[in-house]
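A.B. asks: sequence first, predicted coordinates after that:
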Amino acid sequence: MTSAPSEPSVAPAVDPDCVFCRIVAGEIPSDRVHEDERVIAFRDLHPQAPLHVLVVPRVHSRDVRELAADPELLAHVVEVAGSVAAEHARGDFRLVFNTGESAGQTVFHVHAHVLAGELAEGEL
């Protein structure tokens, strides 16, 4: 008896148990600084720098390794990070992807941390 080949596991487009999927859906409020058809960007609740914004793809992927399967979306995340830093800080920024629990990832929906030390004029 032969069995049918198993289909590869595919990450769901949305995970109903994922806090970031719920933020993307608008079920949980966030202080959004950018949104488009592919990503949202919002201020971190526990900032580690004067500017600390998370750029989150609307589609659920566990971490940046999974996101790398969509290089156009990964590039878009980076572009949005640069735009956020240019608009809300002085343009220079650090971009961090925590990948895995031992690396500090606490929400397993890929997100980029945009950190900048100096805010743009008028920013709080």
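C.D. replies: Structure received. Because the structure is predicted, anything quoted here is derived from the model rather than measured.
A.B. asks: every contact and neighbour count from this point should use C-alpha atoms.
C.D. replies: Will do.
A.B. asks: which parts of the chain are helices?
C.D. replies: Secondary structure of the chain (DSSP state H): helices at 19-24, 64-67, 71-88.
A.B. asks: other residues contacting the longest one?
C.D. replies: To tie it back to what came earlier, the one meant is helix 71-88. 33-34, 38-39, 51, 55-57, 67-68, 91-93, 95, 112, 114, 116, 119-120, 123 (CA atoms under 8 Å, 6 or more residues apart in numbering).
A.B. asks: what are the buried residues along that helix?
C.D. replies: Of the residues in helix 71-88, 73-74, 77-78, 80-82, 84-86, 88 count as buried by neighbour count, 16 or more other CA atoms under 10 Å.
A.B. asks: try the first one
C.D. replies: Taking 16+ other CA under 10 Å as the neighbour-count basis, helix 19-24 is seen to contain the buried residues 20-21, 23-24.
A.B. asks: list the residues that contact residue 41.
C.D. replies: 32-35, 53-56.
A.B. asks: take a look at this one as well, against the first:
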Amino acid sequence: MSLDGTYDPDNIFAKILRGEAPCARVFEDDHVLSFMDVFPQTKGHTLVIPKHSTARNLLEEDPQILSPLILGVQRVARAVRAALEPDGVVITQFNGAVAGQTVFHPHFHILPRWEGVAVGRHAAGGMADLNELKDLAGKISAKIA
């Protein structure tokens, strides 16, 4: 998909927001929802999405949505760091299929990184076990300030 188009209200993140698809929830407030990526690239790979968006990517997003979104990203990234004690944290965001975007709803990836541990390709290891993701989500959630 290109950078331009129409928002698909049946994308997986929209379904998660409506409660039509499961997720391992990490954090939620009035503006954002954070949950574990079901195709993790690292242990603790977490996503943060805006709850009230009909944009397909960050470039289309309303600035009033972006402000609480980035604050949510920071809050969750700090909790990931506190819970998992990685050596570093990568925060990424993709716009358009060519850039690596696979779900066309704005979102950020938080990937904890450890020295000497490679990052996997998205979905290369298959879908993660939901119970394991829920356990990780609980550990991260407990560290939300």
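C.D. replies: Cool, got the structure. Just so we're clear, the structure is a prediction, and the values are computed from it rather than from any experiment.
A.B. asks: assuming the best superposition, what's their TM-score?
C.D. replies: Remark: TM-score between the superposed chains equals 0.73 [TM-score structural alignment, normalised by the length of structure 1]; 109 aligned residues with a CA RMSD of 2.6 Å.
A.B. asks: and which of the buried residues of helix 71-88 of structure 1 is nearest residue 63 of structure 1?
C.D. replies: Using CA to CA, the shortest approach to residue 63 of structure 1 within the buried residues of helix 71-88 of structure 1 belongs to residue 74, at 11.0 Å.
A.B. asks: what residue of structure 2 takes the place of residue 40 of structure 1?
C.D. replies: By TM-score structural alignment, residue 40 of structure 1 lines up with residue 33 in structure 2.
A.B. asks: I figured that match hits residue 50, correct?
C.D. replies: Yes. With contacts counted by CA atoms under 8 Å, residue 33 of structure 2 reaches residue 50, the gap being 6.4 Å.
A.B. asks: on that earlier part again, which one of the helices of structure 1 lies closest to residue 46 of structure 1?
C.D. replies: Nearest of these (CA to CA): helix 19-24, 15.1 Å.
A.B. asks: what's the average distance of the closest one to structure 2?
C.D. replies: Helix 19-24 of structure 1 differs from its equivalent in structure 2 by a mean of 0.9 Å after superposition (mean CA distance after the TM-score superposition for structure 1).
A.B. asks: which residues of structure 2 does that helix align to?
C.D. replies: Under TM-score structural alignment, the match for helix 19-24 of structure 1 is residues 12-17.
A.B. asks: all strands for structure 1, in order.
C.D. replies: Assigned strands in structure 1, in chain order: 32-35, 39-43, 51-57, 94-96, 112-116 (criterion: DSSP state E).
A.B. asks: how big's the offset between the longest one and structure 2?
C.D. replies: With both structures laid over each other, strand 51-57 of structure 1 and its partner residues in structure 2 are 0.7 Å apart on average (mean CA distance after the TM-score superposition for structure 1).
A.B. asks: do the shortest one as well
C.D. replies: After superposition onto structure 2, the average distance of strand 94-96 of structure 1 to its aligned residues comes to 0.6 Å, using mean CA distance after the TM-score superposition for structure 1.
A.B. asks: in that strand, what counts as buried?
C.D. replies: residue 95.
A.B. asks: which residues touch that strand?
C.D. replies: By CA under 8 Å, 6+ apart, the residues outside strand 94-96 of structure 1 that reach it are 81, 112-116.
A.B. asks: repeat that with 7 Å
C.D. replies: Residues from elsewhere that reach strand 94-96 of structure 1 (CA atoms under 7 Å, 6 or more residues apart in numbering): 112-116.
A.B. asks: any quick ChimeraX command for the buried ones out of these?
C.D. replies: In ChimeraX, this line selects whichever of these come out buried by 16+ other CA under 10 Å:
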select :112,113,114,115,116
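A.B. asks: okay, the contacts of strand 94-96 of structure 1 in CSV with distance to residue 63 of structure 1 next?
C.D. replies: As requested, those are exported to CSV (distance: CA to CA, whole Å):
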residue, distance to residue 63 of structure 1
112, 10
113, 13
114, 16
115, 19
116, 22
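A.B. asks: which pair of the contacts of strand 94-96 of structure 1 spans the longest distance?
C.D. replies: 112 and 116 (12.9 Å).
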